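Visitor: Give me a 3D structure for the following:
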Amino acid sequence: MKIIKSLEKGESKHKSVVTIGTFDGVHIGHQKIVKRLINTAKSHDLKSVILTFFPHPRMVIQKDANIKLLNTLKERETILENLGLDILFIKNFTVEFSRLTAEDFVKNILVDQLQAQKIIIGYDHHFGRNRSANIDDLRTFGEHYNFDVEEISAQDINDVSVSSTKIRHALQEGDIKTANLYLGYNYMLTGTVVKGRGLGKELEFPTANLHIDEDYKLIPKQGVYVVSCLFEEKRLYGMMNIGTNPTIDNTNDLSIEVHFFDFNKSIYNNIIQIDILHRLRDEKKFDSLESLKNQLKLDRKTALVFLESYEH
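Guide: Got it, this is the predicted structure:
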C-alpha cells in the first residue's frame, strides 16, 4: 500500500475509485466498505483509494481535545494495508482546508489529484465549506467532471455507526469480547516500553511499562487483561494492568504495565503492539504487597486457563 500525504496536480499516475472517511477502528462495518472499494477498483482496472483526514476534523473545528479514537494513525495504516488497499491519502486537515468550497474540494482533490473515476460514498455524506454539499451535489459534479457516484446504503452506514458506538462503549466498560467481535480483530495498544520503578520485579512479576504517545488513543477501562504481543517473530502471552496501582501509590497517574509469561528479555525502548484478548478483573487495592502478589499468581493461573482454550 502506498501512503500519500501530499499531492500536486496531475502527480497521481493512476485513475482511481475513491471513498472518503476517517475509518477509525476499521471495524467490520468499515471492512465491508473497504472490500467493496477494492473489488470495484480491481474489476475496472483502477486503484483503490481511501481519502482520510488527520488530525480528526473535530480536533480542528471544534477544538475537541477530549475526542478518543480507536486507532492511532499508524495502526489504521497497518490494518488498511492488510486489507489490500492500494493507496491511503492522508490529507492534513486544517481550518483553511475546511473552508474549501465543495466544488474546489471535488476539482482540486478528487479530480485533479486523485483522478477519481468513481466515488463510493454514504447517502448522508456532507462535504465542502460548512458541510453544505451532499451526495446529490456530488452526482452533479460527477456529471460535469466525468466520474460516477456509487451510494453506500443507509443500512451499511448505520452498521458502521452502530459498530463504532458499541466498540467505544464496550471498551469503556471493559467488555473486550464485544469490542473485538465488532472490530473483527483484537483491540490493540501500541507504544514504547519505558523504565518503571521495578516494583513488578520485587513482586516476582516483572512488567514492561507501555508509554503511548498519542493522547487521543482510547484506553479501555482500568483493570487486568489477558494479552498477546508479537515480538521478534515470536508470539508472547501475558497479562496487563491498566490503572493507578492503588496498593502502592496514592496518585491518580494512569499506567499500562504488561507481564509476559516465561519471558525475561529486556525490551526497553522497543515499540510493541499489545493485543487485548480477555478481561480478568477490576483493579483493586490490597491490604499488603503479599496479598497483591497472591492475587497476581491467581491471575496468572486464570489467564493460562483462558489461553488454553483461546489457542486451540
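Visitor: Only C-alpha atoms from now on, for both contacts and neighbour counts.
Guide: Will do.
Visitor: Helices of this protein, residue ranges please.
Guide: For the chain, helices defined by DSSP state H occupy the ranges 28-43, 57-61, 73-83, 95-98, 102-104, 135-145, 154-173, 176-183, 199-202, 289-311.
Visitor: Could you export the ones you listed as TSV, including distance to residue 191 and mean neighbour count?
Guide: Shown next, in TSV, are the helices of the chain (distance: least, Cα to Cα, whole Å; neighbours: other Cα atoms under 10 Å):
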stretch	distance to residue 191	mean neighbour count
helix 28-43	24	18
helix 57-61	22	15
helix 73-83	11	15
helix 95-98	30	12
helix 102-104	38	17
helix 135-145	39	16
helix 154-173	18	17
helix 176-183	19	20
helix 199-202	19	13
helix 289-311	23	14
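Visitor: compare with the first, here's sequence two:
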Amino acid sequence: MQVYHNIQEFKPLQNAVVTIGTFDGVHLGHRKIIARLQEVARQTGGETVILTFFPHPRMILQPEDQNLKLITTIEEKAELLAGLGIDHLIITPFSRDFSNLSAEEYIREILVNRIGTKKIVIGYDHRFGKDRSGGLEELQQFSSVYNYEIEEIPEQDINEVAVSSSRIRKSVLNGEISLANQFLGYAFFITGKVIRGDQIGRTLGYPTANLFIEEGYKLIPADGIYAVEIRVVGGERRAENLEGNLPAPISPLPALRSPLPAPPPLRGMAYIGHRPTINGMTRNIEVNIFDFNQDIYNQTLKMSFHSFIRHDIKFAGLKELTEQLGRDKESVLAYFSS
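Guide: Prediction:
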C-alpha cells in the first residue's frame, strides 16, 4: 500500500475506486465497505483509494472537547489498512479551510481533479463539505457532471454487524475488551515506547515494562489487569505534540509492504492504573512479560488486549499485592490455555 500524507502528493489515477471516511478502528462495519470497494476495483480494473483525515475532524471543529479518544492512531490505522490490501491511502490534513469547502468544491477539487475518481463506494451515513451539507444526494447530483459513478452501502448491510466506532470506544473504556474485540474483528492494541519505571515490580518478582503512549488522543482501556500479547516492533518512534489532544503535523509515512512472517507473540499480564497500594500519583501502563528477560528499554511494543482479568484495587500491603499478582498470572495463563 502506498501512503500519502498530503493529497498534493497524489497523482490522479486513470480509474480510481474511492471510499472516504475517518475509519477509526477499521472495524467490521468499515471492512464491509472496504470489501465492496475491492470487489468493485476488481470488476472494473481500477485501483482502490481510501481518503481519510488527520487530525480527526472533531479535534479541529470542536477543540474545546478534550474527551475524544481514538481507537487507532494514524500509524496504527495505516497498518490495519495495509493488511487489508488497499492500493493507496491518502491522509489529508484536516483544517478549518478544508472543512469550509462546499460539497461541489469537495467533489470537483478533491475527488475528481486530485484523485481521478471514477467510482465512489460510501456508507449510508457519509457526510462531507461545509457544515456536513454533502451526502449521497449531492454525489448523485454531480456524478454526470464530473463523470463518476456512486454506490452506497445500504444501512442494513452495515448495521447487521451492529458495530460503530463510538460503541467500541465505550466498550474499551469500560474494560469490556472481549466485546470490543468482537466488534473490531481483531484484538484491540496499543503501541508505546518502553521507559524506565521505579522497578517496584521487580522487587515483587513480577518485573514490568512501562509503556509511554506518545499520542495523547489514543484510547486507553479501563484500569485493571488484562491478558495480553506483546510484540517488540521497533526502536525510537516519531515524536508527537504532547501539549494536549492535538497531534503535531504528520510526517511522511513510507510505503507499507508485507513484512516477513513475524515470530509468535509473547504473552503476559498488563496493568493499567494509579498503583493505589503504593499511593501512586500517575496513571501507569505496565506489562509483565512471561518467560522474558531481555533489555527492551526505548524499544516500541505493540500490546494486544485479549481478556479483562480484574479491576484495580488497593491492597493492605505489598505482600497481599504480590499474592494477588500470582493469582492474576494463573488467570492469564488459564485464559491462554483454554
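Visitor: And the TM-score between them?
Guide: After superposition, the two chains reach a TM-score of 0.94 (TM-score structural alignment, normalised by the length of structure 1), with 308 aligned residues with a Cα RMSD of 1.6 Å.
Visitor: hang on, the earlier thing: can you put the helices of structure 1 in CSV and add distance to residue 120 of structure 1?
Guide: Putting these into CSV (distance: least, Cα to Cα, whole Å) gives the following:
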stretch, distance to residue 120 of structure 1
helix 28-43, 7
helix 57-61, 20
helix 73-83, 17
helix 95-98, 21
helix 102-104, 17
helix 135-145, 10
helix 154-173, 12
helix 176-183, 22
helix 199-202, 51
helix 289-311, 38
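Visitor: out of those helices, nearest to residue 234 of structure 1?
Guide: Smallest distance to residue 234 of structure 1 across the helices of structure 1 (Cα to Cα): 14.5 Å, for helix 289-311.
Visitor: Pull the residues that contact the closest one.
Guide: Identification of contacts with helix 289-311 of structure 1 by Cα atoms under 8 Å, 6 or more residues apart in numbering yields 203, 204, 205, 226, 238, 239, 247, 248, 280, 286.
Visitor: Please name the nearest non-neighbouring residue to the aligned residue in structure 2 for the first one.
Guide: Under the alignment (TM-score structural alignment), residue 203 of structure 1 maps onto residue 204 of structure 2. Setting aside the residues directly before and after it, residue 204 of structure 2 is nearest to residue 322 in space (Cα to Cα, 6 or more residues apart in numbering), at 6.2 Å.
Visitor: same question, residue 94 of structure 1
Guide: residue 60 (6.5 Å).
Visitor: what does residue 106 of structure 1 give?
Guide: Distances taken as Cα to Cα, 6+ apart put residue 141 closest to residue 106 of structure 1, at 7.5 Å, once the chain neighbours are dropped.
Visitor: what's the answer for residue 8 of structure 2, then?
Guide: residue 114 (7.4 Å).
Visitor: so the one you found touches residue 14, yeah?
Guide: No: counting by Cα atoms under 8 Å, residue 114 of structure 2 does not reach residue 14; the two are 11.4 Å apart.
Visitor: Which residue of those two possesses the greater neighbour count?
Guide: residue 114 (17 against 12; other Cα atoms under 10 Å).
Visitor: Relative to residue 90 of structure 2, how far out is that one?
Guide: Distance of residue 114 of structure 2 to residue 90 of structure 2, computed by Cα to Cα, to the nearest Å: 11 Å.
Visitor: Equivalent analysis for residue 305 of structure 2, please.
Guide: According to Cα to Cα, residue 305 of structure 2 stands 29 Å off from residue 90 of structure 2.
Visitor: Also residue 117 of structure 2?
Guide: For residue 117 of structure 2, the distance to residue 90 of structure 2 equals 13 Å [Cα to Cα].
Visitor: which residue is nearest the centroid of structure 1?
Guide: Centroid check for structure 1 by Cα atoms, centre = their mean gives residue 71 as the closest residue, at 1.8 Å.
Visitor: so what's the closest residue in space to that residue that isn't next to it in sequence up against?
Guide: Closest residue to residue 71 of structure 1 apart from its sequence neighbours, by Cα to Cα, 6+ apart: residue 25 at 5.5 Å. Counting by Cα under 8 Å, 6+ apart, residue 25 of structure 1 makes contact with 69, 70, 71, 76, 164, 183.
Visitor: so what corresponds to residue 286 of structure 2 in structure 1?
Guide: When structure 1 is aligned by TM-score structural alignment, residue 286 of structure 2 is paired with residue 257.
Visitor: I'd like to know how many residues surround its match.
Guide: The burial count for residue 257 of structure 1: 23, using other Cα under 10 Å.
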